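Engineer: my questions concern the predicted model and sequence given below.
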Amino acid sequence: MSAMREFRRQSIRIIITNEKLFEEFREAKKCVFISGFKGYGMVGYITVTHIVEHLKCGRTGVVITKYMPEAITVDKNGIVSPFELYVCRGTDEMSIMALVNHDLPDVRERTRYADTIIRWVTSIGVNEAVFFGGFDARYRVGDEKLRWVATSMWTRKLEEPKMESGLYIIGPLALFTLFSEIYRLPALVILPYAETSRPDPRAAAIAVETFAKLYGLDIDTRELYEKARLIEEKIMELEEQKEAMQAPPGASERVYM
């Protein structure tokens, strides 16, 4: 058995488990790296997993950390580890590498995690990065669907307004953006308005559509909108039950003229 390709920096290891897929990714004219986390509305995670599934990306590697989450699950392809790398072709000239964070890296090594990942993707020839997260819907000021932020090397602009000064991106998403700026990787952060207290597939659908438009991709989002509809119906049902329980006895029988 041949040795697997590995990149290591301090306590973080990136192991390539499918060399063929990895090399096919690097052969493309443009290589794009995407990622997100389980932040507001789980938008980053839902968005990336949806893109991976609908573009039929293949698993090409894993990330191993010192404080690895002690949990795994399984899918149709076998064991699912907490941090996985997937690759696929978006178009004939553009390939995508997705880091799927099924869990959050331990707070003690989040800085090393972000530093290692971004340093590595720049070293393998990634041209651009796109990150996804949720933007607290309470800060919506108009009818716009999202806000965005970009590093200084990113040259394109979106139609929607940028994030205003004085507001913050926090957590691992902030660190990925920061190290992209430090290592001069052109990076865009797409932040659709999201519900902060529950998963928000509708916000994820907006993120997917924005990404697809940016790169000329065809990614179906009907499934995400249907999930959003079911969640919203369930919330409405629970609210109605709550109101009924709080109403005084006989209230439904009263008649007002």
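Structural biologist: Now that the structure is in, tell me what you want to look at. Everything numeric in this text was worked out from a predicted model, so none of it was measured.
Engineer: contacts, neighbours, all on C-alpha from now
Structural biologist: Fine.
Engineer: which stretches in the stretch 101-250 of the chain count as strands?
Structural biologist: 128-132, 135-136, 146-150, 187-194 (DSSP state E, counting those that start in this stretch).
Engineer: so which of those strands gets nearest Ile235?
Structural biologist: strand 187-194 (15.4 Å; C-alpha to C-alpha).
Engineer: quick one, what contacts Tyr40?
Structural biologist: Gly133, Gly134, Phe135, Asp136, Ala194, Glu195, Thr196, Ser197, Arg198, Pro199 (C-alpha atoms under 8 Å, 6 or more residues apart in numbering).
Engineer: for those, pick the one with the most neighbours.
Structural biologist: Gly133 (32 neighbours; other C-alpha atoms under 10 Å).
Engineer: ok, which stretches of the stretch 51-200 of the chain are helices?
Structural biologist: 110-123, 172-182 (DSSP state H, counting those that start in this stretch).
Engineer: and here is the other one:
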Amino acid sequence: MSIEIKTKENIDLKDCIFITGFHSIIGETGYIAVRHLTKTLQAERIGYIETPLFPPITSLENFRLTLPFEIFKNENLVILFPRMLPYRAEQRKFTQKVTQWIIDHKLKEAILIGGLDNQFKTGEEDCRVVPTTTMLKKAQENKLPLLEEGLQVFGPLALMLTALEIENFPALAILSFAQRGRPDPRAAATAIEKINKLHGYNIPTTELIRDAHEIEEEIEKIIKQQEDTVMRREPREDMYI
């Protein structure tokens, strides 16, 4: 069995903006951000990704079974919500498959969300960005601070950036400064606010800031459940994002 992306038939994704983020020890920033986007926008689930090492875990949400890797859509936003990290053995093929799917469906741009350890913060900026070559000009025009040379990006987000760069596709990783080792909803809010500014959206982030403590506790419970069942087989990497 190969990795397969299954979506509703005859769905038009041309010129849509792709967004995703993964679990990470740095604030769980990407996971919290995409989770918030799907819930706040009440996005429609249009598909999912099936892999040979499909994680053996599910739950109920809005009276429906959840899947480990779901694809949602709201207007011109297409959101990949990886509720779990793909197994390490599959991560390269997983990100390559998603990248090819983005290109095949003629999406316009990709935004990847992650966290950057607060210890690397030197000024007033609340994030750093990593653009592909075709996205560099837009990042500079919007005065987004680039990731300093010497710092590295790891994990699935790095693999996706690499695959998108190889395909000459416009993509931008937004790395919000975040707390290491604990969920950081405020960092997720920062990333969404940058997306709002870049594309003229008005996605609310008030809940992430107002209910930060409750969200943090909820995410910690989710992570513990996942680690107790599946993720303990693969120790989490000490990543910058």
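Structural biologist: Nice, thanks for sending it over. This is a predicted model, so every value here is computed, not measured.
Engineer: would you reformat the strands of the stretch 101-250 of structure 1 as JSON lines and include distance to Ile118 of structure 1?
Structural biologist: Shown next, in JSON lines, are the strands of the stretch 101-250 of structure 1 (distance: least, C-alpha to C-alpha, whole Å):
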{"stretch": "strand 128-132", "distance to Ile118 of structure 1": "9"}
{"stretch": "strand 135-136", "distance to Ile118 of structure 1": "23"}
{"stretch": "strand 146-150", "distance to Ile118 of structure 1": "15"}
{"stretch": "strand 187-194", "distance to Ile118 of structure 1": "11"}
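Engineer: just name the most buried of the ones you listed.
Structural biologist: Ranked by mean neighbour count under mean count of other C-alpha atoms under 10 Å, the strands of the stretch 101-250 of structure 1 are led by strand 187-194, which reaches a mean of 27.
Engineer: tell me, that strand lands on which residues of structure 2?
Structural biologist: Per TM-score structural alignment, the counterpart of strand 187-194 of structure 1 in structure 2 is residues 171-178.
Engineer: go on, stretch 134-149 of structure 1?
Structural biologist: Aligning stretch 134-149 of structure 1 against structure 2 (TM-score structural alignment) gives residues 115-130.
Engineer: can I get the contacts of Tyr40 of structure 1 in TSV with distance to Tyr40 of structure 1?
Structural biologist: What follows is the contacts of Tyr40 of structure 1, written out as TSV (distance: C-alpha to C-alpha, whole Å):
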residue	distance to Tyr40 of structure 1
Gly133	7
Gly134	5
Phe135	7
Asp136	7
Ala194	7
Glu195	7
Thr196	5
Ser197	7
Arg198	8
Pro199	8
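Engineer: out of the residues you listed, the closest to Phe33 of structure 1 would be?
Structural biologist: Out of these, the member with the shortest distance to Phe33 of structure 1 (by C-alpha to C-alpha) is Gly133, at 14.8 Å.
Engineer: find the nearest non-adjacent residue to the closest one, please.
Structural biologist: Gly44 (4.4 Å; C-alpha to C-alpha, 6 or more residues apart in numbering).
Engineer: show me what the one you found lines up with in structure 2.
Structural biologist: With TM-score structural alignment as the criterion, Gly44 of structure 1 matches Gly30.
Engineer: three-state assignment of its match?
Structural biologist: What DSSP: H, G, I helix; E, B strand; the rest coil gives for Gly30 of structure 2 is helix.
Engineer: just tell me what Trp120 of structure 1 corresponds to in structure 2.
Structural biologist: Residue correspondence to structure 2 (TM-score structural alignment): Trp120 of structure 1 is matched to Trp101.
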